[in-house]
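Trainee: okay, structure incoming, though there's no sequence with it:
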C-alpha cells in the first residue's frame, strides 16, 4: 500500500479544506511535515487512523469531538478525512465523515471507492473488510506510530505490549478467536453428557469444574491487575531514577550506584555458586570426615585378625580340596577316602577362605585406604571453598556499605526533591516486592486449580465411557480439545519464529546505531533488555528506550513485509504500508538522532515524519538529505492580536515561512508546501 494524498475538511484544528500529497518516489521516499507542539502533528496521524478504522490513539483527547470549532460556529456540520492510496496495482479512495447532530438513516459514515479513469466506482462492500485486507486493524498502530512514547512501549518489563505487537503483526486474531470458540464448544459438550448410569456424578463434577473455572478466571483477572499495577510501579521507579540520573549534582552518585548494583549482581551470583560448592562438598566429601572412627577401628580389626591368621582364614578352600583330590598330605602320608583323617581334612572347608572372600578383604582394605587418604585432603578443599565464600561475603558487605553511603548522600543532597524521590523509590521497590509475592501466590493457585480441573475431567471421561450416549459427547469434546491444542501449539511455534526474526533485526539496528557495545536480549516471555559484555542488564536512558522502540517498530514493519504473501488460513497475511512517525527523535541526543535519521528511510518503502523544529536538527536533516521527496509546514492561525508574542518563522533555503499568524480570520491550522 502507498498513500498518495490526504484531504481534511474541518477536522479538529484543520479549518476548511487542507491537502497533503505524499512522496511516491522510491529513492526519495520521505515526506516531512514540520510543526511545533499543539499545531497538528498528532492530529494528522490520528486523521489517518480515524479515516481507515474510525478510531484514534489513546493520547488523542476528546476523540469524539471531531468538528473544527470555528466551522461549527459558522454553521458547518460535517468533518471529514479522505485518503487516496494505491494497493496491489489499483487506486482507491477512502472517506469517513462525522455529522454534528442527527445523522440521516441512509448515510454511510465510511465509504471506499475504486478510482478508474477519473471516476469513483463504489462497488467495494463491506468497506471495513476491504481496509482490513490492506492494513489489518491489529497492525495499524505499528505503522502509525507515536515516537514520543516509544520508550514507554519498550519499558523494561512491558511484556504484554510487546507480546501483543508480535501477535498483531502475525495476524493472530483468527486463530485466537478459533481457540476461544473451541473452548466454549468443548465446555458445551461437557455439559451435554447425560450419563444414564452416572448422571448425578457427572452433573456434580460439571458443577465443580464450572466453579473452579470461575476461580481460574478470577485469578487471571487478578494476575492481569497485578501486571498493570507492577507496570505502573516500575514506570514510577524508572521515572524517579531517570530524574535522579539526569540531575546534574546527583548524576555522579547515581552513576556510582548503577555501577555498584552491577557489582552486587555479579557478587551475589558468585556467592550463590560458592554456597553451592560448600553444599556439594558436604555431599561429595563429608563422608571422609564422618568415617574417621570407622576406618581406624576397621583397620585395627583387620590388621589384628590378619596377624592372628583369622582373616581371611588360615586355610584356603582350593588348598584343602587339592589335598582331598590327591589323597596325599603335605607330609606325604596317604589320605584314604572315607577315613577319619579324610573327614578331619574335609572339616577344614568349614572355615577355609575362597577367592571371593580374599577379594572382599582386599576391596575393604582398598576402600578404607581411600577414605583415609580422602580424609587428609577434604578439610583443605572445604577451607578453600569457605575462604572464597568469606571473601565474597566481605565484598558484598563492602558494596552494601557503599550503596548505603551513596543512598545517604543522595538523601542529603540539598536541592529540589532528590531526597524525597530517593525515599519514594525505596517505598516503590517494597511495593514491587509485595506485588511479586502476590503474583507468585496467584500463579501457584492457578496451577493447582488447573490440575484440579484436569483431574475432574478425567473422572467425567471415565464415567462417560460407560454409557453409549454419553460417549458421543465425550468424543466430540475430545475432538474440540485436540484441535484447540493443535492451534495453541501452532500459535506458540509462530510466535517463536517471529521472535527469532525480530531479535535478529533489532540487534542489527542497535549494533549500527548505539554508541555503547551492548547486546539486545528479548526473552521468551518478552522481557526486552540491553546487556553489557558481562551479560548484566543495564538501565536504559529515555533516549535508548526510544531508539529501541523505533528499532522494534522497524523490525515489526519488515516482518509484516516478509509475511505479505503468506498463504495461511489461520493467520492473517502481512502487509506493506507507509510508516508514519510522530516525533521520532524526541528523547534522542545528537549522536542517536544522526544514527536514527540514517536508518529511518530504510524502515519502510514510504516514510512520513512529523517533526518539530528542535527535532529537525542539523544532524537529522544532513542524514535525510537526498531522501526527502515532499515537505510541508503546519501554520497556526489565531484570531487574536500578537501582543508581546514573538514572531515564529522557519527558513527553507532562501524561503522564510511565518509559522504563527495573528489577527487571522479563524483559529486553526493550515498546510503550506515547501518547494
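Mentor: Structure's in. What do you need? Predicted, not measured: the structure shown is a model, and the values here were computed from it. Numbers count the residues shown, from 1 in each chain.
Trainee: C-alpha only now, for contacts and for neighbours.
Mentor: OK.
Trainee: now do stretch 655-664: distance from first to last residue.
Mentor: Its start and end residues considered, stretch 655-664 measures 22 Å (C-alpha to C-alpha, to the nearest Å).
Trainee: ok, and what's touching that stretch?
Mentor: 633-642, 647-651 (C-alpha atoms under 8 Å, 6 or more residues apart in numbering).
Trainee: whichever of the residues you listed end up buried, select them in ChimeraX.
Mentor: Buried residues among the contacts of stretch 655-664 (16 or more other C-alpha atoms under 10 Å), as a ChimeraX selection:
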select :633,634,635,636,637,638
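Trainee: what about the contacts of stretch 655-664, which are in helices?
Mentor: Here DSSP state H is the test, and the contacts of stretch 655-664 give no hits in helices at all.
Trainee: can you flag which of the contacts of stretch 655-664 belong to strands?
Mentor: 633, 634, 635, 636, 637, 649, 650, 651 (DSSP state E).
Trainee: ok now the helix or strand containing residue 480, how far from the chain's centre?
Mentor: In this assignment (DSSP states H and E), residue 480 forms part of helix 468-513. What separates the centre of helix 468-513 from the centre of its chain is 16 Å, taken as C-alpha atoms, centre = their mean, to the nearest Å.
Trainee: which residues sit against the helix or strand just after that helix?
Mentor: From helix 468-513 onward toward the C-terminus, using DSSP H and E, the following helix or strand is strand 519-522. Residues outside strand 519-522 that contact it (C-alpha under 8 Å, 6+ apart): 503, 506, 507, 510, 511, 527, 528, 529, 530, 531, 532, 533.
Trainee: for the fifth one, give me its contacts.
Mentor: Counting by C-alpha under 8 Å, 6+ apart, residue 511 makes contact with 517, 518, 519.
Trainee: next, count neighbours for residue 81.
Mentor: Neighbour count for residue 81, taken as other C-alpha atoms under 10 Å: 25.
Trainee: same check, this time on residue 486
Mentor: Residue 486: 13 surrounding residues under other C-alpha under 10 Å.
Trainee: cool, residue 52 as well?
Mentor: 25.
Trainee: which of the three states applies to residue 97?
Mentor: Three-state assignment for residue 97 (DSSP: H, G, I helix; E, B strand; the rest coil): strand.
Trainee: not counting sequence-adjacent ones, nearest residue to it?
Mentor: residue 80 (4.0 Å; C-alpha to C-alpha, 6 or more residues apart in numbering).
Trainee: try it against this one:
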C-alpha cells in the first residue's frame, strides 16, 4: 500500500473541504506535517485510521464527536452537515479511492445526532476513470493491510509504549499471529471442525417465491435503472464539453508561453502521455484476449507427461506400432490360406497358430489415432512455451509503458508547476482554469463511476428477480460424499495443527533477531530485547554471563516499541515477497506517526530520526515546532518529499500568534480566528526547484 493523498471535510478541527494533501514516496519518502499541540495532528492521524478501519487511537479524545463545531453550529436545526475523509492509495499498479462519510444534525434539544457512516471504494484506471470494486471495500483493505495490524503502522509516538503494557501482551500475540498467517490456520482448523458436523446433516435449499411481489419489485427497479442511465448520459456529455474546453485553454496556454523550450516540451509530453495511455489500454486488452483464448494451455502441463509415458510403455511392450495388423490376420483366416500356401481349416494346428496372432496384432485405427494424438501433444507443448513467452513479452511492455507514463506525468506536473508560478498573470490564470477543469472532470468521472456501480447493482437485482420468477430453487440433499468428506476434513485439521506449531516457533525467533538488530542500531546501551513464547517483549542485560531483566526507561521503552514495529514491517514485507498465501497481500507499507520524539533526549532523538525513514517504504510524521528543531530537522531533511503546516485559528481574544521558519520562509502556526469558532487550515510548504527560481527572476 502506497498512500497518495488525503482530503477531509468538516472532520473535527478541519472546517469545510481541505485542499488535497499529497504524500511523498519513493526516494524522498517522508511527508513532514508541522503543527502546535491542539492544531489537529492527532486528528489527522485518526483520519487515516477512521477512513480505512473505523478505528481511533487512545489519545483521540471524544471519538463520538466527529463533526466540525463551526459547520454544525452555522446551520438550522435538523439540517444535515456532511463529514468525510477521502484517501487515494496505490497497490499492485492499481489506484484506489476510499471515502468514509457520515451526516450530522442538531436536534431540538441542541444535541448532535449522527447517521451511520458509509464506506465507498473505487478503482481508478490510467485515464482517470472510476470503476466500482468487485469485492467489499473492507475485504480489499484487510487483504492489503489487516485491521488487527493497523496500530503498528498508524500510531501515536508519545503513547507507543502503551501497546506493550502487560494487559495488552495477549493482544500482541494475537496480532502477530494475524501477521504470520497463523490466525488463518486457527480459523481453518475451527472451520474444519464445524464442517465435520455440518456434513453429517442434510443440506436443504428451500425456495418459495411470491411471483406478484417480485414482478412489482422488478418494475420499480427498471424505473430506477432508466433514471440512472439518463444521469449517466448527461455526465458523459458534460465531460465531452469539459474536454473540449480543456484542450482550448491548454492551446492558449501554450501559445502565450514565451519559453519555446517549455512550450515544445509540454506539447511533446502531452502527446506521449496520450500515446502511452493508449498503449497500456491496448496491452491490457491483448493480455486478456490471449488468456481468454489460450489460458487453458497452462493446465495441460501435468497431463502431457502422463500421455507421453503411456505411449512410451506401449512402444516398449511392442504394442505400438505393431508389425502385423489385426485386419490382416482376419483376412487370412477368412480366405483359409496362409501367405506360405498352407491351408487354414478351422480346428487344425495351422489355423490355431495363425489365430493366436489376433491377440498380438495391432489395430490400425488405434495406431493412427495414437500417432495423430502424439503429434498434437507435441504441438501443445510448444504452444504452452509460446503462450508464456507472449504473456511475458506483453507484461514487460506493459510495465515499461507504466514506468514511462509515470515519468511523463511527473515532467508534465513540473511544467504545470512552472506555469502556476509564472510571472505573466494571464498564464497563471489559464493554468488555474486548467487545474479547475481537470478537477471538475475528475469529480464527474468519480460521479460517473458511482452511477455505474449503482447501475451494476440494479442490473444484478433485476437479473436475480428474473431467475426467481422463472424458476424455483430446488431442494437438494448432499449426503452421498459426506463420510469421505468428513474423513478428509479430520486429516486436514490434524496436519494444519502441526504446520501452525512449526510456523509459530520459526517466525518468533526470526522476529526477535530483527528487533534486536534495530534496537542495537539506535540504543547506546548493551541491552538486548527478548521475545518470549507469549510475545512478551523485555529488555535483558547479559554482561555478567547471565540474562537479567532490565527496568527500561520511558525513552528506552519508546525505542523498544519502535524496534518492534520496524521488525513487524520487515516481517510483513518478507512474507509478502515470498508469495505466502497467508500473509498480507503487499510488500510496500506506509507508517504514519504522531509526535514520535516526545519522550526522547537529544542523542536518542537524533538516532531515531536517522533510523525511521529507513524502517518503512513511506513515512508521514506529525511534529510540533519543538520536536522538529535541531537534530530531527538535520537527520530527516534529505528524506522530505512533501511538507505541510497546520494553521490553528484561535477564537481567544488577543491570542499570541506563532510561526515556524521553513526553508527561510515564515509560516503561521497560530492565528486569530475571524469569528467565535476555532478551526485549522492546511497549507503546503513550497520547495521551488532552481530552474523555476531562475526563470521567475529572469522574467522579472
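Mentor: Cool, got the structure. A quick note: this is a predicted structure, and the numbers were derived from the prediction, not measured.
Trainee: for the contacts of strand 519-522 of structure 1, which one is nearest residue 29 of structure 1?
Mentor: residue 506 (22.0 Å; C-alpha to C-alpha).
Trainee: what stretch of structure 1 does stretch 269-284 of structure 2 fall on?
Mentor: Counting by TM-score structural alignment, stretch 269-284 of structure 2 falls onto no part of structure 1.
Trainee: what comes up buried for that stretch?
Mentor: Buried, per 16+ other C-alpha under 10 Å, within stretch 269-284 of structure 2: 269, 272, 273, 276, 277, 279, 280, 283.
Trainee: could you check which helix or strand contains the fifth one?
Mentor: Residue 277 of structure 2 belongs to helix 260-294 when assigned by DSSP H and E.
Trainee: what's that helix packed up against?
Mentor: helix 211-256, helix 364-420 (3 or more C-alpha pairs under 8 Å, 6 or more residues apart in numbering; DSSP states H and E).
Trainee: between those helices, which gets nearest to residue 290 of structure 2?
Mentor: Closest of these to residue 290 of structure 2 is helix 364-420, at 7.8 Å (criterion: C-alpha to C-alpha).
Trainee: now for the aligned residue in structure 2 for the residue nearest to residue 97 of structure 1, how many residues are close by?
Mentor: Using TM-score structural alignment as the criterion, residue 80 of structure 1 maps onto residue 84 of structure 2. Neighbour count for residue 84 of structure 2, taken as other C-alpha under 10 Å: 23.
Trainee: state the distance from residue 84 of structure 2 to residue 256 of structure 2.
Mentor: 40 Å.
Trainee: how about a markdown table for the helices and strands packed on helix 260-294 of structure 2, with mean neighbour count added?
Mentor: As requested, these are exported to a markdown table (neighbours: other C-alpha atoms under 10 Å):
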| stretch | mean neighbour count |
| --- | --- |
| helix 211-256 | 14 |
| helix 364-420 | 15 |
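Trainee: are any of the contacts of residue 511 of structure 1 buried, and which?
Mentor: Among these, those buried by neighbour count (16+ other C-alpha under 10 Å) are 518, 519.
Trainee: what's the closest of the contacts of residue 511 of structure 1 to residue 223 of structure 1?
Mentor: Minimum distance to residue 223 of structure 1 across those is 30.7 Å, recorded for residue 519 (C-alpha to C-alpha).
Trainee: tell me the residue in structure 2 aligned with that closest one.
Mentor: Under TM-score structural alignment, residue 519 of structure 1 pairs with residue 528 in structure 2.
Trainee: please report the distance of residue 597 of structure 1 from residue 607 of structure 1.
Mentor: Using C-alpha to C-alpha, one gets 12 Å for the distance from residue 597 of structure 1 to residue 607 of structure 1.
Trainee: ok, now residue 419 of structure 1?
Mentor: Residue 419 of structure 1 is 45 Å from residue 607 of structure 1, by C-alpha to C-alpha.
Trainee: more neighbours: which of those two?
Mentor: For residue 419 of structure 1 versus residue 607, neighbours defined as other C-alpha under 10 Å are more numerous around residue 607 (27 against 19).
Trainee: ok, the more buried one - contacts?
Mentor: Residues near residue 607 of structure 1 by C-alpha under 8 Å, 6+ apart: 29, 30, 31, 578, 579, 580, 581, 600, 601.
Trainee: for residue 89 of structure 1, see how far away it is.
Mentor: Remark: distance between residue 607 of structure 1 and residue 89 of structure 1 (C-alpha to C-alpha) = 19 Å.
Trainee: so residue 581 of structure 2, which of the three states?
Mentor: Following three-state DSSP, residue 581 of structure 2 is assigned to coil.
Trainee: what's the local residue count around it?
Mentor: Neighbour tally, residue 581 of structure 2, other C-alpha under 10 Å: 11.
Trainee: please apply the same query to residue 503 of structure 2.
Mentor: 14.
Trainee: swap in the one 5 residues further on?
Mentor: Residue crowding around residue 508 of structure 2 was assessed by other C-alpha under 10 Å; the count is 18.
Trainee: so what does it match up with in structure 1?
Mentor: In structure 1, residue 508 of structure 2 lands on residue 499 (TM-score structural alignment).
Trainee: tell me how far the residue nearest to the spatial centre of structure 2 lies from residue 585 of structure 2.
Mentor: Nearest residue to the geometric centre of structure 2 (C-alpha atoms, centre = their mean): residue 91, 4.0 Å. Distance, residue 91 of structure 2 to residue 585 of structure 2, by C-alpha to C-alpha: 9 Å.
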